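# got a predicted structure here, sequence first:
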Amino acid sequence: MNTPSHILVVEDEPALSDILRQYLEQAGYRATILNAGTHATETILETAPDLVILDLMLPGKDGLTICREVRAKSDVPIIMETAKVEEIDRLLGLELGADDYMCKPFSPRELVARVRAILRRSAPRDAREQANPHGIVLDENSWRATVGDEPLDLTRREFQLLQVLHRRPGRVYSRSQLLDFAFPENAAIIDRTIDSHIKNIRHKIKAVSGDWDPIRSVYGVGYSYEE
């Protein structure tokens, strides 16, 4: 019998933390709640949970500080919560190393889905491949992309954009970050060009894989790649 994954929720709103605990436990996880940030870093490092859900605004110590401290010593997956949409751009800009971001109010079901996706990515590679028979393979030397055994007919810019997303599954990139990372040599490209390229990439992936779409849109922010 498999041991259920341990999810640590660092959230100071009792009503919300109780709802999250119920949803996580119903999904088969073991959930622990911390209602303040004071000793959160020590608890995370000592108990080594499988994933941390971390609120941005906490009494005692804020989520940004906790994330920095944890990332200096651990690669545990972290989902950050924030009550302000504009804070997401700030979090992305700081590149704290969080794996995902949720803006309050959010659906507990969606959070559980994000938890499941991140834990699946954290599994050993052979387990991931069994769970996802599609899989995208990028050959940077030949500029060739395949889904399974099927080639994707990507343009150079589409390949560069998918390459950035594919390197860090789960990381959310803003459009401006994608411009900087994927097309550093071309300052003339505008933000909305990213949307057009993403649309083309999705169409090409679906054309060879059925209805599989590994690119997630994050409203008001940008995109991430989900294996």
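Nice, I can see it.

# going forward, measure contacts between C-alpha atoms and count neighbours the same way
Will do.

# for the most centrally placed residue in the chain, helix, strand, or coil?
The centroid of the chain falls nearest to G170 when counting by C-alpha atoms, centre = their mean (2.8 Å). What DSSP: H, G, I helix; E, B strand; the rest coil gives for G170 is coil.

# and it, what does it touch?
By C-alpha atoms under 8 Å, 6 or more residues apart in numbering, the contact list for G170 reads D99, D100, I118, S224, Y225, E226.

# take this one as well and set it beside the first:
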Amino acid sequence: MTERILLIEDDPRLAEMVKNYLGEAGFAVTVSSHGLDGVALEAKEPFDALVLDLMLPDIDGLEVCRRIRARSQTPILMLTARGDAMDRVVGLEIGADDYLPKPFEPREMLARLRAILRRRGREQKSEVLRFGRLEIDLGARNARLDGAECALTPYQFSLLLVLAEHAGRVMSRDAIMDGLKNAKLESFDRSIDVHISRIRSAIEDDAKKPRRIITVRGSGYVFAKVQD
């Protein structure tokens, strides 16, 4: 079955280039030049993924992402000409699956798009990772402690999943960011530490004495394999 892509991009030349390139790769591409129109299209028609520009003439890509994520888990690849790392962090926090700065090579865009489609396909198998009283549901994209859903943002869930999939292995910040497909952020960015602190507040019995996500001084973090 041909996978359908919604491209929300207001630059007509770039939109035409992306549409043609993805079309040659076997995708069916629908183009919208405005954020509000894109949100409405996504609500009416089934798409396998979105390619979303950050800078749009009406509402920006972050707001588009926020509105779509309120009702849908359709994979989102965000494009932007802005290099601000905070935009990248915010985009991932509110639910973008990956981030590609302009200018970009079409082959890289295609590779990233295929990667998020594969990743979402695996998650839709509704696999559940169990660590004692903690369950991580890949299909529902949530974590539950003693059956109660933990309060995590989409970005924090993705971060938790990266750690859990490497349970028992010490992961540096670089390795975590690579797992999040966010290699453009530098390893000294402290947002990883802030988000892990918030994840601990959601999944630990005592966030000040964590037993699930453990800090390894000078190395990074390790997710405990065996938990009560």
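Received the coordinates, thanks. Because the structure is predicted, anything quoted here is derived from the model rather than measured.

# TM between them?
After superposition, the two chains reach a TM-score of 0.61 (TM-score structural alignment, normalised by the length of the first structure), with 164 aligned residues with a C-alpha RMSD of 3.5 Å.

# now, among the contacts of G170 of the first structure, which is nearest to I44 of the first structure?
Closest approach between the contacts of G170 of the first structure and I44 of the first structure, by C-alpha to C-alpha: D99, at 15.6 Å.

# aligned to E24 of the second structure, what sits in the first structure?
E24 of the second structure maps onto Q26 in the first structure, with residues paired by TM-score structural alignment.

# how far away is its match from L96 of the first structure?
Applying C-alpha to C-alpha, to the nearest Å, the value for Q26 of the first structure to L96 of the first structure is 30 Å.

# more neighbours: these two, which one.
L96 (17 against 11; other C-alpha atoms under 10 Å).

# give me the three-state assignment for the more buried one.
Judged by three-state DSSP, the three-state class of L96 of the first structure is coil.

# ok, now how distant is it from I7 of the first structure?
According to C-alpha to C-alpha, L96 of the first structure stands 20 Å off from I7 of the first structure.

# so who does the counterpart of L56 of the second structure in the first structure touch?
Applying TM-score structural alignment, one finds that L56 of the second structure aligns to L58 in the first structure. The contact partners of L58 of the first structure, by C-alpha under 8 Å, 6+ apart, come to E11, D12, N35, A36, G37.

# out of these, which ones does the second structure keep as well?
Retained in the second structure by both residues aligned by TM-score structural alignment, their matches' C-alpha atoms under 8 Å are the following of the contacts of L58 of the first structure: E11, D12, N35, A36, G37.

# where does the fourth one land in three-state SS?
What that stands for is A36 of the first structure. Three-state assignment for A36 of the first structure (three-state DSSP): coil.

# OK, contacts around it?
Contacts of A36 of the first structure by C-alpha under 8 Å, 6+ apart are V10, E11, D12, L58, P59, G60, K61.

# just the helices in the first structure please.
Taking DSSP state H, the helices of the first structure run over residues 14-26, 40-47, 63-71, 85-94, 108-122, 125-131, 156-167, 175-182, 191-209.

# wait, which of those helices is closest to I78 of the first structure?
helix 63-71 (7.9 Å).

# by how many degrees do the closest one and helix 85-94 diverge?
On the basis of axes from the mean of the first three to the mean of the last three C-alpha atoms, to 10 degrees, helix 63-71 of the first structure is oriented at 30 degrees to helix 85-94.
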